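Visitor: any chance you can model this:
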Amino acid sequence: MDQRFSRQLALTHFGETAQKNLARSRVLVIGAGGVGSTVIPSLAAAGVGTVGVIDDDRIELSNLHRQHIHRLLDVGQKKVISAVERVAEVSPATTVIAIDAKLTPENALEIFADYDLVVDGSDNFPTHYLAADAAEIVGIPLVWGWACEFLAEASISWPARGAGFRDLYPSPPPLSEVDTNVMHGIFPGAVLVIASIVTSEAIKVAAQVGDPLLNKVTRFNAFTNEFCVDEYERQTDAPAITELSDYRHLCGYTPADEWPTG
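Guide: A predicted model of the protein is given here:
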């Protein structure tokens, strides 16, 4: 085993089997923004064999206070390109697949079929529902996390093993309450903390170690430095997800609205 992983290999309940599981794993990260900026290089550094990154956005100056994978000289560049360059510096052995596109109902199932695990680091509910539904149809786990203002939360959607995203959010909150971070602002500490939790859960699932955050959601308030973990259950009477739908309409967008960025 590579000496660079010696501190992981020394962990109780980790060892060579877990490290080999990571090396064989294929993880897709949705978004190379706030959450993804921590998750993407961390997965590579931990030894994940293949990391896919899907994002069609470009780096803006206002991103840099929380999206630490990108540099000042990268402003204006595609986020996926910047992410690939940083991973190459951190872990040249990791295969990185850059997907310069939005995740949509038209491409989600085909993309997800190539991966063992998906991490949703997006910042809008249409993508949250789309990612959760697509992962359920394909039959793979999804680790998700987001932050807005000082608040953040993370969990795992894995209906084959426990509760899913729709069990926590049977219906989306009103659109007026979930405007983008452009309107509400975002505290970088909230992003970093929840992204670390997302990273930890993704590594545990990929390595097949520990107890994943199933049937629980971790919530963090960076303003008050308070954590809470709330339990939720699989809704046995909920209809099975068998196809993707119009998630913009579900979340209150009009037909004229573009698919949200992030």
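Visitor: can we go C-alpha only for contacts and neighbour counts from here?
Guide: Fine.
Visitor: tell me where the stretch 1-150 of the chain has helices.
Guide: 6-9, 15-24, 34-46, 79-90, 108-112, 125-138 (DSSP state H, counting those that start in this stretch).
Visitor: highest mean neighbour count out of the ones you listed?
Guide: Here the criterion is mean neighbour count by mean count of other Cα atoms under 10 Å, and of these the winner is helix 34-46, at a mean of 25.
Visitor: what angle separates that helix from helix 15-24?
Guide: Relative orientation of helix 34-46 and helix 15-24, computed by axes from the mean of the first three to the mean of the last three Cα atoms, to 10 degrees: 120 degrees.
Visitor: packing partners of helix 34-46?
Guide: With contacts taken as 3 or more Cα pairs under 8 Å, 6 or more residues apart in numbering; DSSP states H and E, helix 34-46 sits against strand 26-30, strand 50-54, helix 79-90, helix 188-207.
Visitor: cutoff 10 Å now
Guide: Packing partners of helix 34-46 (3 or more Cα pairs under 10 Å, 6 or more residues apart in numbering; DSSP states H and E): helix 15-24, strand 26-30, strand 50-54, helix 79-90, strand 95-99, strand 117-120, strand 142-148, helix 188-207.
Visitor: the inter-axis angle of the longest one versus strand 26-30?
Guide: If I follow you right, that is helix 188-207. Put simply, helix 188-207 runs at 160 degrees to strand 26-30, going by the same axes, to 10 degrees.
Visitor: can I get the helices of the stretch 1-150 of the chain in JSON lines with distance to P173?
Guide: What follows is the helices of the stretch 1-150 of the chain, written out as JSON lines (distance: least, Cα to Cα, whole Å):
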{"stretch": "helix 6-9", "distance to P173": "40"}
{"stretch": "helix 15-24", "distance to P173": "36"}
{"stretch": "helix 34-46", "distance to P173": "21"}
{"stretch": "helix 79-90", "distance to P173": "28"}
{"stretch": "helix 108-112", "distance to P173": "23"}
{"stretch": "helix 125-138", "distance to P173": "9"}
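Visitor: D211 is nearest to which of those?
Guide: Checking those against D211 by Cα to Cα gives helix 15-24 as the closest, at 13.7 Å.
Visitor: who touches that closest one?
Guide: Applying Cα atoms under 10 Å, 6 or more residues apart in numbering, the contact partners of helix 15-24 are 1-2, 5-10, 25, 43-44, 46-50, 93-94, 116, 203-209.
Visitor: check the offset of that helix from the chain's centre.
Guide: 21 Å (Cα atoms, centre = their mean, to the nearest Å).
Visitor: structure for this one too, so we can compare:
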Amino acid sequence: MNQERYTRQTILKGFGHEGQRKLAKARVLVIGAGGLGVPVLTYLNAMGVGKIGIVDQDVVSITNLHRQVLYGEGDVGKSKVTVALNKLKAQNPENELLVYHTFLTPKNALEIIADYDVVVDTSDNFPTRYLVNDACVILKKPFVYGALHGYEGQVSVFNFEGGPTYRCLFPMMPKENEVPNCNEHGVLGIIPGIIGNLQALEAIKVITGVGEVLSAKLLIFDGLHQSYQKIKFKLQPANLDIKKLQDFYEWNDPCEIVPIVAAEEIQKLLAEDAQIVDVRTRAEFENYHLPDSLHIPLDELEANVTKINFLIPVYLLCQSGQRSETALRQLQKKYPESSLFSILGGLNQYLATCS
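Guide: All right, here's what the predicted structure looks like:
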């Protein structure tokens, strides 16, 4: 270890060389390499965390760049974990960096998380958060939580030294239509940086024992008023009694079958002049879209269904595959006899396979 690199933190009273030694031995898994993941990865890597794992299957989009400052225009369309790996290695070659080019699923969560001491969840959806929670409870791993909403953010630490879990604060997963989506509602670029850095700080405190960890407390940050508040919550012992993962961590009913086609089939669909309906926002569509695709934003779908020809197969497309599933379920109720398909992984997966 290059001691000079870390001099400014090893001279800190209460941290010292012992704190740096603990960082060097620590193994931290960061789930997500997006708005929250970028500051977490950048600072944990710079501060000398010995082993860092990165889980993500997304690709860099031009709409990411205002907040995901690890990436540049030349990275658009490339795998986030691949770009992040190269840039983090250049930043600090001393640390061990592992990438998992996948999304976290019930099939891989326990195997991946088992190799780490601390999990930092920087994902952007409720199904992943509940999956992370349950896996961490089973494996007895603490995890650092962060979330964003417009000009606000939240941070907490769950499952730390017998403390409360995520399910103690949020017992039930909300319905998909109850949850704001940053693709549609937006996020101010600096807010993920603030919240991600707070998550990195909590991870450092968990590893080194310096300071008071945000266990049993939810920190809420309001960027417009530059204010913080803390809400206390208690452990519900029943939430520690998780012995296995659920088969599904999804918004839709697990018994409901959603017809899908792989994003790799898009080229074939384009060649066949198939009917592709893009349900993203206008800004997303104007930034990039497939040739001859029909654009109907999800929130305008009901009012514009007459534009769709239900006599032939309909292939629904969005950025990641979530909104297209929502659109499919909406259309299934009105047109149960039609051939409807959601494109799995959306444009993100398509661009990843093309790069």
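Visitor: let me see the TM-score of these two.
Guide: Overlay of the two chains. TM-score (TM-score structural alignment, normalised by the length of the first structure): 0.94; 262 aligned residues with a Cα RMSD of 2.1 Å.
Visitor: hmm, back to that, of all the helices of the stretch 1-150 of the first structure, which one is nearest G189 of the first structure?
Guide: So among the helices of the stretch 1-150 of the first structure, helix 34-46 is nearest, using Cα to Cα, at 10.5 Å.
Visitor: once aligned to the second structure, how far is that closest one on average?
Guide: Taken against the second structure, helix 34-46 of the first structure registers an average deviation of 0.5 Å after superposition, with mean Cα distance after the TM-score superposition for the first structure.
Visitor: that helix to strand 142-148, inter-axis angle?
Guide: Using the same axes, to 10 degrees, helix 34-46 of the first structure lies at 140 degrees relative to strand 142-148.
Visitor: P170 of the first structure is nearest to which of the helices of the stretch 1-150 of the first structure?
Guide: That would be helix 125-138 among the helices of the stretch 1-150 of the first structure, by Cα to Cα, at 9.9 Å.
Visitor: what's the matching range in the second structure for that closest one?
Guide: Mapped onto the second structure using TM-score structural alignment, helix 125-138 of the first structure covers residues 126-139.
Visitor: picking that back up, L213 of the first structure: which of the helices of the stretch 1-150 of the first structure is closest?
Guide: Nearest of the helices of the stretch 1-150 of the first structure to L213 of the first structure, taken as Cα to Cα: helix 125-138 at 15.2 Å.
Visitor: and that closest one, what other elements does it pack with?
Guide: Judged by 3+ Cα pairs under 10 Å, 6+ apart, the packing partners of helix 125-138 of the first structure are strand 26-30, helix 108-112, strand 117-120, strand 142-148, strand 151-157, helix 165-168, helix 247-250.
Visitor: against S91 of the first structure, how distant is the residue lying closest to G49 of the first structure once chain neighbours are set aside?
Guide: Leaving aside its sequence neighbours, G49 of the first structure sits nearest to A23 (Cα to Cα, 6 or more residues apart in numbering; 4.2 Å). For A23 of the first structure, the distance to S91 of the first structure equals 12 Å [Cα to Cα, to the nearest Å].
Visitor: which neighbours do these two have in common?
Guide: What both A23 of the first structure and S91 touch, as defined by Cα under 10 Å, 6+ apart, is the set A44, A46, G47, V48, G49.
Visitor: I'd like to know which of these is nearest to Q67 of the first structure.
Guide: Set against Q67 of the first structure, the nearest of the shared contacts of A23 and S91 of the first structure by Cα to Cα is A44 (16.6 Å).
Visitor: who's in contact with that closest one?
Guide: 22-23, 27, 50-51, 86-88, 90-96.
Visitor: now it: how far from P141 of the first structure?
Guide: 19 Å.
Visitor: T95 of the first structure now?
Guide: Taken as Cα to Cα, the span from T95 of the first structure to P141 of the first structure is 21 Å.
Visitor: cool, and T224 of the first structure?
Guide: Counting by Cα to Cα - T224 of the first structure and P141 of the first structure are separated by 31 Å.
Visitor: between the two, which one's more packed in?
Guide: More neighbours surround P141 than the other of T224 of the first structure and P141, with 24 against 9 (other Cα atoms under 10 Å).
Visitor: correct me, but the more buried one touches W158?
Guide: Yes. Using Cα atoms under 10 Å, P141 of the first structure is in contact with W158, at 4.7 Å.
Visitor: okay, and the common contacts of those two?
Guide: Contacts common to P141 of the first structure and W158, judged by Cα under 10 Å, 6+ apart, are A132, A135, G164.
Visitor: what's around the closest residue to the last one other than its chain neighbours, how many residues?
Guide: For G164 of the first structure, the nearest residue in space outside its immediate sequence neighbours is S157; the separation is 4.0 Å by Cα to Cα, 6+ apart. S157 of the first structure: 29 surrounding residues under other Cα under 10 Å.
Visitor: tell me where the stretch 251-355 of the second structure has helices.
Guide: Along the stretch 251-355 of the second structure, the segments classed as helices by DSSP H, counting those that start in this stretch run 266-271, 282-287, 322-334, 346-354.
Visitor: who wins for proximity to V179 of the second structure among these?
Guide: helix 322-334 (12.1 Å).
Visitor: and that closest one, how far out from the chain middle?
Guide: Chain-centre distance of helix 322-334 of the second structure: 22 Å, with Cα atoms, centre = their mean.
Visitor: contact partners for the closest residue in space to T82 of the second structure that isn't next to it in sequence?
Guide: Residue nearest to T82 of the second structure in three dimensions, not counting chain neighbours: V99, with 7.6 Å by Cα to Cα, 6+ apart. Shown in contact with V99 of the second structure (Cα under 10 Å, 6+ apart): 29-30, 52-57, 80-82, 84-85.
Visitor: switch the cut-off to 8 Å
Guide: Applying Cα atoms under 8 Å, 6 or more residues apart in numbering to V99 of the second structure gives the contacts G53, I54, V55, V81, T82, L85.
Visitor: what does A262 of the second structure give?
Guide: Counting by Cα under 8 Å, 6+ apart, A262 of the second structure has contacts I343, L344, G345.
Visitor: hang on, the last one packs against S320?
Guide: Yes. Using Cα atoms under 8 Å as the test, G345 of the second structure is close enough to S320 to be in contact (4.7 Å).
Visitor: name the residue in the two with the higher neighbour count.
Guide: The residue with more neighbours, out of G345 of the second structure and S320, is G345; 24 against 18, by other Cα under 10 Å.
Visitor: from R323 of the second structure, how far off is the more buried one?
Guide: G345 of the second structure sits at a distance of 10 Å from R323 of the second structure (criterion: Cα to Cα).
Visitor: what does I220 of the second structure give?
Guide: For I220 of the second structure, the distance to R323 of the second structure equals 28 Å [Cα to Cα].
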